[in-house]
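Student: The sequence isn't on hand, but the structure is:
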């Protein structure tokens, strides 16, 4: 009975696979939105101000970072929780694939969220007259929460890894 339960629990990891496929579809949605945004950007060049050009580029970068974040989640999540991808030796295989454990995944996610939040905040600062002071204040506070959370998460991971190394290095006492 125990073996059956354990095999069932282990097999249940495949329930996550459709979620990762769904995330692939969200990348397709981001590609579509990117194409629309790029089309608007390119067709508006003749009447574009410098600020409009910078805002347009930042919007495209924002979409690109979101897609990169999704790829990290898809590859790392699938490999950490479902199954290893059999892509050894493939010329296009990312160097980091297979090396990103759950701890590294968390840090990459937070770093990406901070970058996306920072770009969004930069877009707000470029068009500051469009926003109320209170809105900007909350955007800055939220961004700072992301930054502080990332630093604290990295510190917690460093402490945990340092404690593991100390535990391994500590000689056994009888």
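Tutor: Yep, it's here. Here the structure is a predicted model, which is why all the values come from computation and not from measurement. Residues are numbered from 1 along each chain as shown.

Student: drop to CA atoms for contacts and neighbour counts, all remaining ones
Tutor: Will do.

Student: Same question for the longest helix along the chain: list its buried residues.
Tutor: The longest helix of the chain (DSSP state H) is helix 133-169. Of all the residues in helix 133-169, those buried under the rule 16 or more other CA atoms under 10 Å are 139, 143, 146, 147, 150, 153, 154, 157.

Student: Burial check on residue 75, number of neighbours?
Tutor: Neighbour count for residue 75, taken as other CA atoms under 10 Å: 18.

Student: isn't it right up against residue 97?
Tutor: Yes. The criterion here is CA atoms under 8 Å, and residue 75 meets it with residue 97 at 7.0 Å.

Student: take the one below as the second:
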């Protein structure tokens, strides 16, 4: 091997190590999602407080909308956990020290990028469905146009999710 080819190989190896190390640039993003969960927790607390503050004066529909808002926040927080754990393990580093932890979720380490995308679109459809249900519970205060847009957006998410799952399944059979 000539000196020039050795230098090129060394340069190539250094570049590949730099690329591989760049995955750590995602770590602050996952930490940002932890901070987003803190914000959502504060919002959840505010919603619970508001629900209890008006428990005697609220109608059944208002209570249901309040509870659906809590479910909505819980779904988003669950989704963030899935994204943080699986994204970190798939793209940054394995959480080896936590393998034997008694509280480690069973799915951790088993959700691939494709599974993550399916869970993401499924969560978006569920969140959209909850928002649509909240709108239907409050139908007297919304215009027909607003409701039509919400239904259209939900159907778009639903069809996108079904088509994505179908493409994912067909792609899996090809492998």
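Tutor: The structure has been received and is ready for your questions. Note that the structure is a prediction, hence the values are computed from the model and not measured.

Student: and the longest helix of structure 1, what other elements does it pack with?
Tutor: Contacts defined by 3 or more CA pairs under 8 Å, 6 or more residues apart in numbering; DSSP states H and E place helix 133-169 of structure 1 against helix 102-126.

Student: After superposing both structures, state the mean offset of the helix it packs on relative to structure 2.
Tutor: By mean CA distance after the TM-score superposition for structure 1, the fitted helix 102-126 of structure 1 averages 0.2 Å away from its aligned residues in structure 2.

Student: Touching stretch 113-132 of structure 1 from outside, list them.
Tutor: Stretch 113-132 of structure 1 is contacted from outside by 51, 55, 58, 62, 65-66, 136, 139-140, 143, 146-147, 150, using CA atoms under 8 Å, 6 or more residues apart in numbering.

Student: quick check, nearest of these to residue 18 of structure 1?
Tutor: residue 66 (19.9 Å; CA to CA).

Student: which residue lines up with the closest one in structure 2?
Tutor: When structure 2 is aligned by TM-score structural alignment, residue 66 of structure 1 is paired with residue 76.

Student: residue contacts, that match?
Tutor: So residue 76 of structure 2 contacts 123, 127 (CA under 8 Å, 6+ apart).

Student: Can you give the distance from the helix or strand hosting it to the centre of its chain?
Tutor: Assessed by DSSP states H and E, residue 76 of structure 2 sits inside helix 60-91. In terms of CA atoms, centre = their mean, to the nearest Å, the centre of helix 60-91 of structure 2 is found 8 Å from the chain centre.

Student: Have a look at how far, on average, that helix is from structure 1.
Tutor: Helix 60-91 of structure 2, aligned to structure 1 and superposed, deviates on average by 0.6 Å (mean CA distance after the TM-score superposition for structure 1).

Student: related to what we said a few turns ago, okay, the contacts of stretch 113-132 of structure 1 in JSON lines with distance to residue 40 of structure 1 next?
Tutor: Below are these laid out as JSON lines (distance: CA to CA, whole Å):
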{"residue": "51", "distance to residue 40 of structure 1": "15"}
{"residue": "55", "distance to residue 40 of structure 1": "12"}
{"residue": "58", "distance to residue 40 of structure 1": "14"}
{"residue": "62", "distance to residue 40 of structure 1": "16"}
{"residue": "65", "distance to residue 40 of structure 1": "19"}
{"residue": "66", "distance to residue 40 of structure 1": "19"}
{"residue": "136", "distance to residue 40 of structure 1": "26"}
{"residue": "139", "distance to residue 40 of structure 1": "26"}
{"residue": "140", "distance to residue 40 of structure 1": "28"}
{"residue": "143", "distance to residue 40 of structure 1": "28"}
{"residue": "146", "distance to residue 40 of structure 1": "31"}
{"residue": "147", "distance to residue 40 of structure 1": "32"}
{"residue": "150", "distance to residue 40 of structure 1": "34"}
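
Student: Quick check: of those residues, which lies closest to residue 6 of structure 1?
Tutor: Residue 6 of structure 1 lies nearest to residue 150 out of the contacts of stretch 113-132 of structure 1, by CA to CA, at 35.0 Å.
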